[in-house]
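>>> task: produce atomic coordinates for the following.
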Amino acid sequence: MDFEEAADALYAVPAADFIAKRNELAKQLKADGDQLGSTRLKALRKPTVAAWVANLVSRELPDDLDDLLALGEEFREATTDLDGDRLRELTPKRHQLLDKLAKAATGLSTDAGQKVSPDVAQKLRETLDAALVDPAAGDAVREGRLSSALRHVGFGVVDENGEPSNVTPISDERREAARARRKPAPAEPAADTHRAAEERAQAEREAAARAEAKQAFETAVEAAQAAEAHVEDLDQQLDDARDALSTAQQLVHQLGAQLDEARRAARDAQKESREARKRYNRL
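The predicted structure is shown next:
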């Protein structure tokens, strides 16, 4: 199993099982010798309910999702051409497809044991609409690894917190494929040596940048894991302190009751002592 397969498997599990599955898969990648893949997997975030449902759409309804994204292409073409008639024709189709996908997704989610609240349904619809409007958002939804629902606003795509969303995570494999597509046509023989030298220099710079970025990424992940471990430790300490406090409060209550009983017994004993003294004196 490589990182891509592990990530797909991770985002396919119920959200409640995400953390346990992530730890299991990361451990497996590490055992297989893929330390970088293990580190990358540990950095993946648990999806919100709306994001989980959107990922479900990607896995279970790929044809319908493709129809939605294709409609987005038509919208962008009509917008570029300033074709008002075409835009008016496409708008009802947009709503129909969104309704169809949202309804189907709700059914699939319910069958999987995950209820969809009105708020989640609204966020799902916003995510699907963002996929239609924005090509990068469309690619992210199709990938099926969202950790947050998306929403298209005037300046781009944001997540559920309203923060700009990086919806185009690019793997090394994708970057290499894109570079291959951009590779220019063969140069004239006289320029081959110079161009090859430039390409080697560029490749070396990019390799150095990737190595630096990888190191920074691993350092950040380690820091995050250390912080998470510290939080868990503090949580445990807090739980222990609460348990100790509860025990102490119970002990205080018991000792208070025992003290009250002892005071009553002492008063009774003093009273009995006085009565006994009086009887003795009368003899």
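
>>> every contact and neighbour count from this point should use C-alpha atoms.
Noted.

>>> any idea which helix or strand comes after the helix or strand containing Leu98?
Element membership of Leu98, judged by DSSP states H and E, is helix 84-111. Going down the chain from helix 84-111, the next helix or strand is helix 118-133, by DSSP H and E.

>>> now Thr79: how far from Asp85?
10 Å (C-alpha to C-alpha, to the nearest Å).

>>> neighbour count: the two, which is higher?
Counted by other C-alpha atoms under 10 Å, Thr79 and Asp85 do not tie: Thr79 has more neighbours, with 13 against 9.

>>> which helices and strands does the strand or helix carrying that one pack with?
Element membership of Thr79, judged by DSSP H and E, is helix 62-80. The helices and strands touching helix 62-80, judged by 3 or more C-alpha pairs under 8 Å, 6 or more residues apart in numbering; DSSP states H and E, are helix 84-111, helix 118-133, helix 135-143.

>>> closest to Leu69 out of these?
helix 118-133 (5.1 Å; C-alpha to C-alpha).

>>> could you say what helices and strands the closest one packs with?
Against helix 118-133 (3+ C-alpha pairs under 8 Å, 6+ apart) you get helix 49-60, helix 62-80, helix 84-111, helix 135-143, strand 151-153.

>>> mind putting those in a markdown table, distance to Ile170 included?
Converted to a markdown table, those look like this (distance: least, C-alpha to C-alpha, whole Å):
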| stretch | distance to Ile170 |
| --- | --- |
| helix 49-60 | 18 |
| helix 62-80 | 20 |
| helix 84-111 | 27 |
| helix 135-143 | 10 |
| strand 151-153 | 20 |
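
>>> one more, for comparison:
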Amino acid sequence: MVAALAVLARELYGLQPEGFTAARNARAGELKPSDAALAKQVAVLRKPAPAAWVVNLLAREHPDDLTALLDLGERMRTAQEQLDRDALRRLGSERRAAVTALAQAGAARAAGLGHPPTPAVLGDVEQTLLAGTSDPAAAGAVASGLLIKPLRAGGFDPVDLHGAVAVPDAAPWVASPGSAQSLAPPDPVQLADVRRRKEARAKAERREHDADAAAAEVDALERRAHRLELRRASLEAEIAELREQLGTAEAALAAVTDDDSALTEARAQATRAADDASARARDARDAADALEKTDRHAGPPAS
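Next comes the predicted model:
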């Protein structure tokens, strides 16, 4: 049943969007007399969203490029498990370029068929391709050619594929020779293993982030310590200069103090001398005045 449904679904999902609903209903009607159960499953197949339709185009018309991108995602997951940061940076750059190129190829093909994608749709195409590189089950969904809606990766959590693929149990995408593993639809045990690996990677990433943050804090503190050391040296030099200026000022003050003491003594001596001179002058004036008075009382001298 699944194989037959997958064949019919691939036929329908290879059609252009405007022809999907009519072709689906017609096919279900044809099947109903001979296989009512299969006809019912065909009748409920959902029309793909614009971005999903473009990704389905890529799965059919650019399978090699899409396989190369999904292989790249598998290598990235391996590098992440091994905490190979250099490889992750290199593969991340390759992935960005490959996603952009493949999305543009899908946009060009869709435009050629009369359905040019809007920027929003093209963004969903790119997000779906990225999701295919982040999760093994999502890789199978992207390459199935049976997508109903675009996908979006959610950090280290498995991609939500609920209602995303028309026939979830259809034949999976298989990694090209030389890649790390085949991407058959995982059973619950495999999903649990994938989840544990993702959680371990998430924990390792958090620890690395914490270590990077701590190292950045150390660098910031070291830069601050260096600035403080420079400031300390500058202030010490300024203090030394001020102390030298203080010594010079103190020496000048001592000289002024000595000069002031000498001047005070000289003023005292000069004051005493002036007082003595004034006293002698008064005495002389008094003597002169007394002599003049005596002369006046004695009268003129005899002839």
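
>>> possible to save the helices and strands packed on helix 62-80 of structure 1 as TSV with distance to Glu218 of structure 1?
Formatted as TSV, the helices and strands packed on helix 62-80 of structure 1 follow (distance: least, C-alpha to C-alpha, whole Å):
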stretch	distance to Glu218 of structure 1
helix 84-111	35
helix 118-133	30
helix 135-143	23
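
>>> relative to Gly37 of structure 1, which of these is closest?
Gly37 of structure 1 sits nearest to helix 135-143 of all these, at 17.8 Å, using C-alpha to C-alpha.

>>> that closest one: average distance to aligned residues in structure 2?
Compared with structure 2 after fitting, helix 135-143 of structure 1 deviates on average by 0.9 Å (mean C-alpha distance after the TM-score superposition for structure 1).

>>> can you list the buried residues in that helix?
Pro135, Ala136, Ala137, Gly138, Asp139, Ala140, Val141, Arg142 (16 or more other C-alpha atoms under 10 Å).

>>> give me the angle between that helix and helix 49-60.
Counting by axes from the mean of the first three to the mean of the last three C-alpha atoms, to 10 degrees, helix 135-143 of structure 1 lies at 70 degrees to helix 49-60.

>>> so what does helix 135-143 of structure 1 touch, helix or strand wise?
Judged by 3+ C-alpha pairs under 8 Å, 6+ apart, helix 135-143 of structure 1 is in contact with helix 49-60, helix 62-80, helix 118-133.

>>> same thing but 10 Å
With contacts taken as 3 or more C-alpha pairs under 10 Å, 6 or more residues apart in numbering; DSSP states H and E, helix 135-143 of structure 1 sits against helix 49-60, helix 62-80, helix 118-133, strand 156-158.

>>> pick the most buried one from these.
Of these, the one with the most neighbours on average (mean count of other C-alpha atoms under 10 Å) is helix 49-60, at a mean of 24.

>>> please tell me how far that helix is from the chain's geometric centre.
13 Å (C-alpha atoms, centre = their mean, to the nearest Å).

>>> what's the answer for stretch 42-49 of structure 2, then?
Counting by C-alpha atoms, centre = their mean, stretch 42-49 of structure 2 comes out at 42 Å from the chain centroid.

>>> with stretch 27-35 of structure 2 instead?
Here stretch 27-35 of structure 2 is found 57 Å from its chain centre; the criterion is C-alpha atoms, centre = their mean.

>>> which residue numbers in structure 2 go with stretch 9-26 of structure 1?
Counting by TM-score structural alignment, stretch 9-26 of structure 1 falls onto residues 11-28 of structure 2.

>>> what lies in contact with that stretch?
5-6, 8-9, 29-30, 35-50, 52-54, 56-57, 59-60, 110, 113-115, 145-148, 166 (C-alpha atoms under 10 Å, 6 or more residues apart in numbering).

>>> for stretch 267-276 of structure 2, same thing?
If you take C-alpha under 10 Å, 6+ apart as the criterion, stretch 267-276 of structure 2 is touched by Ser261, Ala262, Leu263, Thr264, Glu265, Ala266, Ala277, Ser278, Ala279, Arg280, Ala281, Arg282.

>>> how about Gln254 of structure 1, what's its partner in structure 2?
Aligned partner of Gln254 of structure 1 by TM-score structural alignment: none.

>>> show me the contacts for Gln254 of structure 1.
Neighbour list for Gln254 of structure 1: Ala248, Asp260 [criterion: C-alpha under 10 Å, 6+ apart].

>>> you'd agree it is in a strand?
No: per DSSP: H, G, I helix; E, B strand; the rest coil, Gln254 of structure 1 lies outside any strand segment and is helix.

>>> thank you kindly, that will do.
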